[in-house]
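> what would the 3D arrangement of this be:
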Amino acid sequence: MPLAMDRPHTKSRLGCKECKLRRVKCDESRPVCARCSRSRRQCSYLADIPTLPASPSSTSTSNSTSSAAFQPLPVAAPDPSPNHAGAGAAPRHLALEERYGLLHLNLLHYFEHELIESMGSVHPGLQATLPMLTAEAFKVPYLMDELLALSAAHKSTQAPETRFLYATEATRLQTRALEALNRLKPQVSAENCMPMFIFSSLVGQQALFDVSSAVHDDLGTVLEGLIHCIGLHRGIGIIANSAWPLLQARLWGQAAEACTGGGALRGSDESSHDDFDELLRRIDDSSLSAPMIVANRQATLILRPYFSSLSPSSTPSSHWMAAVQEWMIGVPSEYVECLRQRRQEALVVLAHYAVMLHYTSRYWFVGDLGARLIHLITRHLGSYWEAWLEWPNRMIAEQHVMV
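Predicted structure coming up:
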């Protein structure tokens, strides 16, 4: 009986690098090929999309003026949803000009009648801003794309049979929105400050959702998603800080509350907190290099005032949500590099930050991310680091309920 011959590997000359390394045929669909989508791998096609230059140093002032130069936002999603067939068939400029279809009308209706209402329970005053949100989106295509992208992301959580469809469309719409904004390179002005501020808020929410919906038991996947999310927040922080002074004259009452989350009510930088003071001492006594000690101290010092001034049981979750995003905007790039290197001390600091994520678990785009991250870091570091991680684990064990 003749021996069965192995099926020859068909090379894909223009296929993605991941498929070439795995010696499998790539379907060459973009922005993510089908094989990478199904296996949740980082497709090299994402690198073809323009990305953000090096993030600004944490030493830069947070009070950017309206004349600050536009910084392109990173386009690639950390864990892209499966790509629908044919997304790469048309030239990019034609794809960006395509008309909205019935699916998008459905997503807009869902945003107006389902998503806003569900978020209103944890974000007081948000429903009052709906006319403003939709009015701006109808004038600014990149904002409409992001509004629909967030709606699709939320709808992907509602029914298993349609998860693929809506997750795919959420990724495609956000990619299109970011590309459009980067192509425009707008300067923040009195005319465009409103759509740019709203856009930055919606992008930040979807970025957190991309992380929270990633593979649940893989610390590496979650970390890579968070690192991307931090980079994106540093970019949108520039937009938000530039736009907010121009918005203050236009916003008041509930609208201002909804746009800012009520503010994080951050305490003094010199405020004390026993558990964070102990963490700072441990970092100082660690074997990290001097620059890494400084970076991890700074990331910890940004956290400490929130926990010394906000109550885990009585502070509205909208205030904690503001703190969650402010920390990602403010952490130094050197600390992010420590995370990339999987430095144990940096992971401990991240576990302390995850307590804030846990306090915002009622937000659909956060969910159980905080508790899951603490569990993954604790399991990864092992028994030697138990004392360092005692406080984060105690906080999630107490199961505080946010109002």
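
> every contact and neighbour count from this point should use C-alpha atoms.
Fine.

> max-length helix in the chain?
Identified as the longest helix of the chain according to DSSP state H is helix 219-247.

> would you pull up how far it lies from the middle of the chain?
7 Å (Cα atoms, centre = their mean, to the nearest Å).

> what of stretch 264-275?
25 Å.

> may I see the buried residues of it?
Judged by neighbour count (16 or more other Cα atoms under 10 Å), stretch 264-275 contains these buried residues: 264, 266-267, 272.

> what's the answer for stretch 117-129, then?
117, 119, 122-127, 129.

> neighbouring contacts of that stretch?
Residues outside stretch 117-129 that contact it (Cα atoms under 8 Å, 6 or more residues apart in numbering) are 116, 254-255, 257-259, 261, 316-318, 362-363, 403.

> ok, now stretch 208-223?
77-80, 153, 225-226, 229, 339-340, 364-369, 372-373, 376-377, 380.

> what's the answer for stretch 369-382, then?
Against stretch 369-382 from outside (Cα under 8 Å, 6+ apart): 211-212, 216-219, 222, 344, 347-348, 351, 354-359, 361, 385-386, 389, 392-393, 396.

> among those residues, name the buried ones.
211-212, 219, 222, 344, 347-348, 351, 354-359, 361, 385, 389, 392-393, 396.

> before we move on, back to that, nearest to residue 246, of the contacts of stretch 117-129?
Checking the contacts of stretch 117-129 against residue 246 with Cα to Cα, the nearest one is residue 259 at 13.3 Å.

> any idea how far the strand or helix carrying that closest one is from the middle of the chain?
Here residue 259 sits within helix 253-260, counting by DSSP states H and E. Taking Cα atoms, centre = their mean, one finds helix 253-260 lying 22 Å from the centre of the chain it belongs to.

> tell me the buried residues in that helix?
Applying 16+ other Cα under 10 Å to helix 253-260 flags 254-260 as buried.

> buried sites along the next helix or strand after it?
Where DSSP H and E defines the elements, the next helix or strand beyond helix 253-260 is helix 274-284. Buried residues in helix 274-284, counting neighbours by 16+ other Cα under 10 Å, are found at 276, 279-280, 283.

> format those residues as CSV; extra columns: distance to residue 35.
Output for the buried residues of helix 274-284, formatted as CSV (distance: Cα to Cα, whole Å):
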residue, distance to residue 35
276, 44
279, 43
280, 44
283, 42
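
> another sequence for comparison is provided below:
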Amino acid sequence: MQCKQRHVKCDEGKPSCGNCAQTNRACSFLRMLPSIPTSLATNTGIPGSGTYRSSRHNSISPAIYSKSGPPTPASAVSSAASPSCITLTSKDTAAAATAEPIPPPIDIDAKLFSQYNANPTPEFNLADLSMMHNWSTETSLTLSSTPEVQQVWARTVVQFALQHRFLLHGVLAISALHVAYTRPSSTKEYRELVDYAAQHQTIAVSLFQRALASPTAGGQRDALFVLSVLISVIAIATLRDEISDAMEIDIITTRASGAAIMDCKWIRLSRGILVLNQEHLEDLARGPVGLLVRSDVVLEHGKWKDKDLADDLRHLQRLWHGDEPLTGIEGLEEISAADREVFDEAYVALISTRSKATEYMHALQPGPGPSTAQSHLRGGTTASKPSVDSRVLAEVFVWLIRIPLEYIELLERQHPIALIILAHYAALLGKECATWWSEKSAYMIIRRVWVVLDERLRKWIESPMADVRRANG
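The predicted structure follows:
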């Protein structure tokens, strides 16, 4: 050490001790700071490190805390749910960025600097900074189609994240997933980004649970609400990886072992968010994140009914009301009256959700008819990622709240009818409300249900499977 070689007492201050700072020497403690990851320096254009590339769409390879196989984000929480108004959608980020005037500067919290002076060794690194930059300039713009709401995600949420570490880790997690799912340069980078997201998700959830146990003032309720929404989004987004891995499992072996063919924890997770926030929704609606909660859209109920249901969905109730012979199909030979009632409730909720989503689509977009409105609604982004208005997707999320708990229990027991209803819901989530974080997961759900269903039942999800085939070209 420099001080030891010079025979002077060292105060061991970081990042540089006091003696070295005063004499402008290279302090030994500087060598203890995290180094710049090679892939990050190369891909994000760090001046003087690697190859500088200026395109903002270049891939980012962050450093990973650990390569020891972290838990998937969706499994990090045992329960959580979707509030009745979540404004999350897909949007053309370039068009949105040019349409809005330059916003005022973000308020700087002086406490950040006092905390830094007390402990200048950084908790976060350049990979984290790159993910925060991606959040502010890219990811936040994909979570709503409304410029005012985009500003809440890009600016207000960042301010809360700087004050509440649980939200900061959540923002970093979903930003990394956004990069992984939209522009990875290699399989290795994809895996690194997903692992990075899982690490930050785990930390976010741990801090989240601690904050719930000891609530404080200073906007913590707003930050907790935002993170609960992000947790739900991450749970759905990461289904694409979990179900893809599960597709390799031998179905016969899985059934014989009694293991679940499809994990449904993400549904309970989404429902739980409403439980956490329901009593605070009115206060949240009046606060700085109010635009994420309230809706000012006026609907003309009944004007835009969905008259174009596919035959398999329109006649689906016949499956559990005796019109369809079910002899020899496991689980369907005898359906109790109670189960029939549960399936009816889930089915009616699904049809209502489709109808309400259609009403919102037409109320929010100009045009004389469905084709004009839907064309306008989906024409604002790239060909592979259509645009969906915030309230439309929020309505689709509400189905997870409308379904009875008994339906979820039947789904967890892998009841064929429950799986068929889920496949039709996934079609709504994947086709009508496609986003970078929901589309592929939705289609993976449909494929999984198709694989596990008895061949005689597959005709009941033919229209969802047709959507999957079209998406896959």
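
> how close are the two chains, by TM-score?
In this superposition the chains share a TM-score of 0.65, using TM-score structural alignment, normalised by the length of structure 1; 315 aligned residues with a Cα RMSD of 4.0 Å.

> which of the buried residues of stretch 117-129 of structure 1 sit farthest apart?
122 and 129 (14.6 Å).

> so who does residue 182 of structure 2 touch?
residue 436.

> please report how far it lies from residue 133 of structure 2.
Note on residue 182 of structure 2: its distance to residue 133 of structure 2, by Cα to Cα, to the nearest Å, is 16 Å.

> against residue 206 of structure 2, how distant is the aligned residue in structure 2 for residue 324 of structure 1?
In structure 2, residue 324 of structure 1 lines up with residue 396, judged by TM-score structural alignment. Residue 396 of structure 2 sits 29 Å away from residue 206 of structure 2, taking Cα to Cα as the criterion.

> returning to what we had before: going by distance to residue 329 of structure 1, which of the buried residues of stretch 264-275 of structure 1 wins?
Using Cα to Cα, the buried residues of stretch 264-275 of structure 1 come closest to residue 329 of structure 1 at residue 264, 13.4 Å.

> just give the nearest non-adjacent residue to the closest one, would you?
residue 319 (4.5 Å; Cα to Cα, 6 or more residues apart in numbering).

> circling back: turn the buried residues of stretch 117-129 of structure 1 into a markdown table, columns for distance to residue 188 of structure 1 and secondary structure.
A markdown table is the format used below for the buried residues of stretch 117-129 of structure 1 (distance: Cα to Cα, whole Å; DSSP: H, G, I helix; E, B strand; the rest coil):
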| residue | distance to residue 188 of structure 1 | secondary structure |
| --- | --- | --- |
| 117 | 30 | helix |
| 119 | 28 | helix |
| 122 | 29 | coil |
| 123 | 26 | coil |
| 124 | 27 | coil |
| 125 | 25 | coil |
| 126 | 24 | coil |
| 127 | 26 | helix |
| 129 | 21 | helix |
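
> what is the nearest of the residues you listed to residue 197 of structure 1?
For the buried residues of stretch 117-129 of structure 1, the nearest to residue 197 of structure 1 is residue 129 (13.1 Å; Cα to Cα).

> what about the aligned residue in structure 1 for residue 242 of structure 2, how many neighbours?
Aligned counterpart of residue 242 of structure 2 in structure 1: residue 214 (TM-score structural alignment). Other residues within reach of residue 214 of structure 1, judged by other Cα atoms under 10 Å, total 18.

> how about the nearest residue to the residue nearest the centre of structure 2, chain neighbours excluded?
In structure 2, the residue lying closest to the centroid (Cα atoms, centre = their mean) is residue 233, at 2.1 Å. Using Cα to Cα, 6+ apart and skipping residues adjacent in sequence, the residue nearest residue 233 of structure 2 is residue 437, 7.1 Å away.

> again with residue 357 of structure 2
In space, residue 357 of structure 2 is closest to residue 392, 5.0 Å off (Cα to Cα, 6+ apart).

> wouldn't that neighbour be in contact with residue 361 here?
Yes - using Cα atoms under 8 Å, residue 392 of structure 2 makes contact with residue 361 at a distance of 6.4 Å.

> quick one: which of the contacts of stretch 208-223 of structure 1 sit in helices?
Short answer: the contacts of stretch 208-223 of structure 1 in helices (DSSP H) are 153, 225-226, 229, 339-340, 369, 372-373, 376-377, 380.

> quick one, which of those are buried?
By 16+ other Cα under 10 Å, these give 153, 225-226, 229, 339, 369, 372-373, 376-377 as buried.

> now render those residues as a markdown table, adding distance to residue 51 of structure 1.
As requested, these are exported to a markdown table (distance: Cα to Cα, whole Å):
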| residue | distance to residue 51 of structure 1 |
| --- | --- |
| 153 | 22 |
| 225 | 15 |
| 226 | 17 |
| 229 | 13 |
| 339 | 20 |
| 369 | 26 |
| 372 | 29 |
| 373 | 27 |
| 376 | 29 |
| 377 | 29 |
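
> between the residues you listed, which sits nearest residue 50 of structure 1?
Nearest member of these to residue 50 of structure 1, counting by Cα to Cα, is residue 229, at 16.4 Å.

> separation between the equivalent of that closest one over in structure 2 and residue 79 of structure 2?
Here residue 229 of structure 1 is matched to residue 266 in structure 2, going by TM-score structural alignment. Distance from residue 266 of structure 2 to residue 79 of structure 2, counting by Cα to Cα: 8 Å.
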